[in-house]
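Asks: just coords:
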């Protein structure tokens, strides 16, 4: 077995730490330490998404955790969680042995805030007719939260996932604060984010973030390694054993 590592798992939009339950179990059974976090207003976090006013507020639980952790971690982000991983890698490069992006947003070194906002807002427009928006500040001021409609979550995220996992997600998904993607305020540098090894895991059957779009992200961002997995957008449900084995391989390569 490889040296025990500390995996920190960061969920995507509307999800929470709960979505990693299979991966947490598998990694722990393999002898690793695992922390799955809830970002602000997600999972069991008590904050209301309507009150989250910036990306910094949204991702603060991860920043707080890394500011205190003593281990050098394997930082794993899924989907929108990749943005939080990018930001955390920029802030704490000395604490991240490797960052892993699973069907996730991943940016090039030298990114400017405006580019991030444009890319992320575009991501919320993939299937606008399938989204539910709320307008806590009035329609004239734009939406404050967004969530994929419950009748579309299987098609968007889980079309190859077990029915019981789809049912679980349908109960636990929460609205995402629009500010998490429209009020981003960070950049990426060679000394920070650029100094952290990056691995991309491409989901080949993804209907939410298409393989072609993932290829573009990889081409622009140039990770150190790229793996592919035959899964939908949510391999933690549809291909947990395969994802587990990939994470073990990544740990063996970078966490020694």
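Replies: Great, that's in hand. Nothing here was measured: the structure is a model prediction, and the numbers come from that model. Numbers count the residues shown, from 1 in each chain.
Asks: can we go C-alpha only for contacts and neighbour counts from here?
Replies: Noted.
Asks: quick one: contacts of the helix or strand that contains residue 180?
Replies: Residue 180 belongs to helix 179-182 when assigned by DSSP states H and E. Defining contact as Cα atoms under 8 Å, 6 or more residues apart in numbering, one finds that helix 179-182 is touched by 52, 53, 54, 55, 56, 58, 117, 118, 120, 121, 144.
Asks: Repeat that for stretch 221-235.
Replies: Residues from elsewhere that reach stretch 221-235 (Cα under 8 Å, 6+ apart): 103, 106-109, 156-161, 197-209, 238-239, 242-243, 246.
Asks: The stretch 51-200 of the chain: helices as residue ranges?
Replies: For the stretch 51-200 of the chain, the helices defined by DSSP state H, counting those that start in this stretch cover 55-68, 81-91, 113-123, 153-157, 163-172, 179-182.
Asks: And the longest one, what does it pack against?
Replies: Same thing as helix 55-68. With contacts taken as 3 or more Cα pairs under 8 Å, 6 or more residues apart in numbering; DSSP states H and E, helix 55-68 sits against helix 81-91, helix 179-182.
Asks: alright, now check it against this:
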């Protein structure tokens, strides 16, 4: 065989390997929960990137380093604007995998309802999981009914315009969210959390998420077995209520699974993506 043919075969093989790598590469968009920000994904983001994926961890309005204040964010749509803007500017042939934690599950549903053609899959990580049969606030309302006031510990709730703001206190962070996470992550959270809101007043007035939008995109749920904030039985109830079949479980994970079990969360997302 001539040297020219050998070179051509090598080029062809390399190009096929490269094409296969690009085909398997995903774009993960990580959406944080209430009072948190993009910073909460600092362990997971490099793990996904080291596997060749593109990763965007964003701050929703009045979160992380976003300059808005929660008093100036009157609706959930405004709160979710950074995610909507990201999907609006995503190229038509480049779908993303949305990963939402805690309240971030509502952000996923809202954004997917607006841009279903831009989303390959929604992944709910110990997150509030809405359906298409009830108003968007339904899973939050049911959660409120089963959660006694005392469970919120030192969380502060205050009137804020046409809504109620919420700010996690150090006792709540320690005992309800980060009880199995490294103490360094707890201290980081104490320094970086900001007032947020569940936007119950606004979400209770919005129309149901549509079957043609949010309901048309595949969904996965990652259960965290030691979550005290959103207990396993409530996670399972939401999964059944929304008829989600693709369910994974991470044993020993508290609510902040990205801190307590980052490698296991990475493995679960790899499993879902593949």
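Replies: Sure thing, it's come through. Keep in mind it's a predicted model, so treat the numbers as computed, not measured.
Asks: thinking again about what came up before, who wins for proximity to residue 219 of structure 1 among the helices of the stretch 51-200 of structure 1?
Replies: helix 113-123 (15.0 Å; Cα to Cα).
Asks: Between the helices and strands packed on helix 55-68 of structure 1, which one is closest to residue 173 of structure 1.
Replies: Residue 173 of structure 1 lies closest to helix 81-91 among the helices and strands packed on helix 55-68 of structure 1, at 14.6 Å (Cα to Cα).
Asks: equivalent range in structure 2 for that closest one?
Replies: Counting by TM-score structural alignment, helix 81-91 of structure 1 falls onto residues 104-114 of structure 2.
Asks: average distance between that stretch and structure 1?
Replies: Taken against structure 1, stretch 104-114 of structure 2 registers an average deviation of 0.7 Å after superposition, with mean Cα distance after the TM-score superposition for structure 1.
Asks: Name the residues that touch that stretch?
Replies: 31-34, 77, 80, 83-84, 87, 98-100, 118-119, 122, 124-125, 127-130, 136, 209-210, 212-215, 217.
Asks: let's go with 6 Å and repeat that
Replies: The contact list for stretch 104-114 of structure 2 (Cα atoms under 6 Å, 6 or more residues apart in numbering) reads 31, 32, 33, 84, 124, 127, 128, 129, 213, 214.
Asks: right, and residue 200 of structure 1 touches residue 101 too?
Replies: Yes. Counting by Cα atoms under 6 Å, residue 200 of structure 1 does reach residue 101; the two are 4.8 Å apart.
Asks: Can you tell me which of the contacts of helix 179-182 of structure 1 are buried?
Replies: 52, 53, 54, 55, 56, 58, 117, 120, 121, 144 (16 or more other Cα atoms under 10 Å).
Asks: Alignment lookup: the fifth one to structure 2.
Replies: By TM-score structural alignment, residue 56 of structure 1 lines up with residue 77 in structure 2.
Asks: For its match, give its distance to residue 166 of structure 2.
Replies: Note on residue 77 of structure 2: its distance to residue 166 of structure 2, by Cα to Cα, to the nearest Å, is 17 Å.
Asks: burial of residue 119 of structure 2, as a residue count?
Replies: 24 (other Cα atoms under 10 Å).
Asks: What about the residue nearest to residue 55 of structure 1 when sequence neighbours are not counted, how many residues nearby?
Replies: In this structure, residue 55 of structure 1 finds its nearest non-sequential neighbour in residue 180, 4.1 Å apart by Cα to Cα, 6 or more residues apart in numbering. Residue 180 of structure 1 is flanked by 27 other residues according to other Cα under 10 Å.
Asks: Give me the distance between residue 180 of structure 1 and residue 84 of structure 1.
Replies: Residue 180 of structure 1 sits 10 Å away from residue 84 of structure 1, going by Cα to Cα.
Asks: Over to residue 229 of structure 1?
Replies: Using Cα to Cα, residue 229 of structure 1 is found at 22 Å from residue 84 of structure 1.
Asks: Likewise for residue 51 of structure 1?
Replies: To residue 84 of structure 1, residue 51 of structure 1 is 19 Å away according to Cα to Cα.
Asks: Tell me which residue lies nearest the centroid of structure 1.
Replies: Closest residue to the average C-alpha location of structure 1: residue 81 at 2.1 Å, with Cα atoms, centre = their mean.
Asks: just to revisit the earlier point, please identify which of residue 229 and residue 84 of structure 1 sits among more neighbours.
Replies: residue 84 (29 against 18).
Asks: The counterpart of residue 67 of structure 2 in structure 1 - nearest residue in space that isn't next to it in sequence?
Replies: Aligning on TM-score structural alignment places residue 67 of structure 2 opposite residue 46 in structure 1. Closest residue to residue 46 of structure 1 apart from its sequence neighbours, by Cα to Cα, 6+ apart: residue 40 at 7.8 Å.
Asks: Give the burial count for that neighbour, as a bare number.
Replies: By other Cα under 10 Å, the residues close to residue 40 of structure 1 number 26.
Asks: thought it was touching residue 60?
Replies: No. Taking contacts as Cα under 6 Å, residue 40 of structure 1 lies outside contact range of residue 60: 7.1 Å.
Asks: and the corresponding residue of structure 1 for residue 208 of structure 2, how many residues sit next to it?
Replies: Per TM-score structural alignment, the equivalent position to residue 208 of structure 2 in structure 1 is residue 187. Counted with other Cα under 10 Å, the neighbours of residue 187 of structure 1 add up to 20.
Asks: Report the separation between residue 156 of structure 2 and residue 165 of structure 2.
Replies: Look at residue 156 of structure 2 and residue 165 of structure 2: by Cα to Cα, they are 8 Å apart.
Asks: let me fix that: residue 137 of structure 2
Replies: When distance is defined by Cα to Cα, residue 137 of structure 2 is 16 Å away from residue 165 of structure 2.
Asks: repeat for residue 250 of structure 2
Replies: 31 Å.
Asks: cool, residue 69 of structure 2 as well?
Replies: Per Cα to Cα, residue 69 of structure 2 is found 11 Å from residue 165 of structure 2.
Asks: Would you mind telling me which of these two has more residues around it?
Replies: The residue with more neighbours, out of residue 69 of structure 2 and residue 165 and counting by other Cα under 10 Å, is residue 165; that gives 19 against 13.
Asks: Alignment lookup: that one to structure 1.
Replies: Residue 165 of structure 2 maps onto residue 145 in structure 1, by TM-score structural alignment.
Asks: Residue 174 is in contact with its match, correct?
Replies: No. At 9.6 Å, residue 145 of structure 1 and residue 174 do not qualify as touching, with contact defined as Cα under 6 Å.
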